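Trainee: Give the three-dimensional model of this entry:
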Amino acid sequence: MSNSVQHERRPTGPYYEVRTPLLSQGDIFDDVPLGYPSPALEIAVEEVDESARAFLSGPLSFGPAMLITPTCSLRSQTAGRDYAHPVRTLVPLRPVQELMEAGILDPSKRGLAERRDSLINYMWMPPLPDVGLEESMALLYMPATLHHDMIADRRVSQLTRDASSQLQKKLAWYSTSMLLERSDFDPPMD
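Mentor: Down below sits the predicted model:
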């Protein structure tokens, strides 16, 4: 890993914009399920036409999240269809202050996140006051997979090109332990 990559600062320009009606990797959502019910309070059984399906039922927290499904994976390549499938993967966005109070971040780690976004398991996100999003961290290690219909009307913003490149850099680093330069990424923006 080159020293320049290791010390590359996070983007300092705007992180958020609204640019396309279709969902894209990096879209920000409000009030969506942040995970799966665990532990389950009960098992709900639905009986339909002599068949039964069991579902876990339990506490489920809602809040802001970011879409990490690659844009090229979720968009349809077939004319007349917007999306290839209904599966969406999101990661929760948790306020920096909450993570500091819980002892997950200390002042030193917060400083690294703000300056260089150099914590492998997290992506630093600036506040988005218009929708009530505080300075946050995307928890890259806690993905949840949801159906499109659960999030379709909950998008509040999208990432700019620089922020989208930062997301792709962070996802590659988290998934492979290879830290590349942000300029190595060219996210689709349409």
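
Trainee: can we go C-alpha only for contacts and neighbour counts from here?
Mentor: Noted.

Trainee: Okay, and Met137 sits in which element?
Mentor: strand 136-139 (DSSP states H and E).

Trainee: Could you report the neighbour count for Ala54?
Mentor: Ala54 has 10 neighbours, counted by other CA atoms under 10 Å.

Trainee: Can you report how many residues neighbour the spatially closest residue to it that is not a sequence neighbour?
Mentor: Closest residue to Ala54 apart from its sequence neighbours, by CA to CA, 6 or more residues apart in numbering: Val45 at 4.5 Å. By other CA under 10 Å, 12 other residues sit near Val45.

Trainee: please give me the structure for this one as well, since I'd like to look at both together:
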Amino acid sequence: MSSQPRPDDHLYYEDRTTHLRQGDLFTGVPLGLQLPAEVFNHGNRKFVSGPFEVGFAMLITPSCSMAAQGEPGRYAHPFRTVVPVWPLEDLVVQGAIKEASLGQLRKYDHLANYLYLPAIASAQMPESLALLYAPTTLDHGYLEKQRIAQLSVTAAVHLKRQLARHYGGSLFKHEAFAD
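Mentor: Model (predicted):
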């Protein structure tokens, strides 16, 4: 199952709703971790850590958790969980991602702690990875008018697959998920 390719770049983004959905991408989001600003080692793996300041982020709060019961278009609470979206080139330079694994990453999105994201030229977001291991909870207000893209149905299903892999430790086929 790990050899199942990720969606093609041209199938990743589409405008689908006016309300927020899991997988939406934002710019200008305050991000940070309570760790030193450096790459740290954990066994034979490296992870980027530290105060990220303001940057790109992906919403990972499940869409159904945000919706108010019986009130279409309204949100149930103001809390959102996002993960930083970090330029792939920077992750390679810092040693968190091996340059030799880029071909496999671009084709299969095979790393459990990340989600591959094609560049969004109109928002000046380079080819990036969402750091699934680094969630931050913040108020909905930080995301207002900051959305730069929504995932397509195909990419939203891929996100669910990657989240199940990261948080649950199981790798499923895309067909096991629905948007």
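
Trainee: Over in structure 1, find the residue span stretch 94-108 of structure 2 aligns onto.
Mentor: Using TM-score structural alignment, stretch 94-108 of structure 2 corresponds to residues 102-116 of structure 1.

Trainee: Leu171 of structure 2 -> structure 1?
Mentor: Aligned partner of Leu171 of structure 2 by TM-score structural alignment: Leu179.

Trainee: residue ranges for the helices of structure 1, please.
Mentor: 3-6, 71-74, 96-101, 107-116, 148-151, 161-176 (DSSP state H).

Trainee: Adding mean neighbour count and distance to Val87 of structure 1, write these out as a markdown table.
Mentor: Conversion of the helices of structure 1 to a markdown table gives the following (neighbours: other CA atoms under 10 Å; distance: least, CA to CA, whole Å):
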| stretch | mean neighbour count | distance to Val87 of structure 1 |
| --- | --- | --- |
| helix 3-6 | 10 | 33 |
| helix 71-74 | 17 | 8 |
| helix 96-101 | 15 | 28 |
| helix 107-116 | 16 | 30 |
| helix 148-151 | 14 | 6 |
| helix 161-176 | 20 | 18 |
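
Trainee: any idea how far Ala96 of structure 2 is from the spatially most central residue of structure 2?
Mentor: What sits nearest the mean C-alpha location of structure 2, by CA atoms, centre = their mean, is Ala130, with 3.6 Å. Distance, Ala130 of structure 2 to Ala96 of structure 2, by CA to CA, to the nearest Å: 13 Å.

Trainee: Please say which position in structure 1 Thr17 of structure 2 maps to.
Mentor: So, by TM-score structural alignment, Thr17 of structure 2 is matched to Thr20.

Trainee: swap that for His140 of structure 2, sorry
Mentor: In structure 1, His140 of structure 2 lands on His148 (TM-score structural alignment).

Trainee: Roughly how far does the residue lying closest to that match once chain neighbours are set aside sit from Pro39 of structure 1?
Mentor: The spatial neighbour of His148 of structure 1 that comes closest, neighbours along the chain excluded (CA to CA, 6+ apart), is Pro86 at 4.9 Å. Plainly put, Pro86 of structure 1 is 26 Å away from Pro39 of structure 1 if you go by CA to CA.

Trainee: Repeat that for Gln25 of structure 1.
Mentor: Taken as CA to CA, the span from Gln25 of structure 1 to Pro39 of structure 1 is 29 Å.
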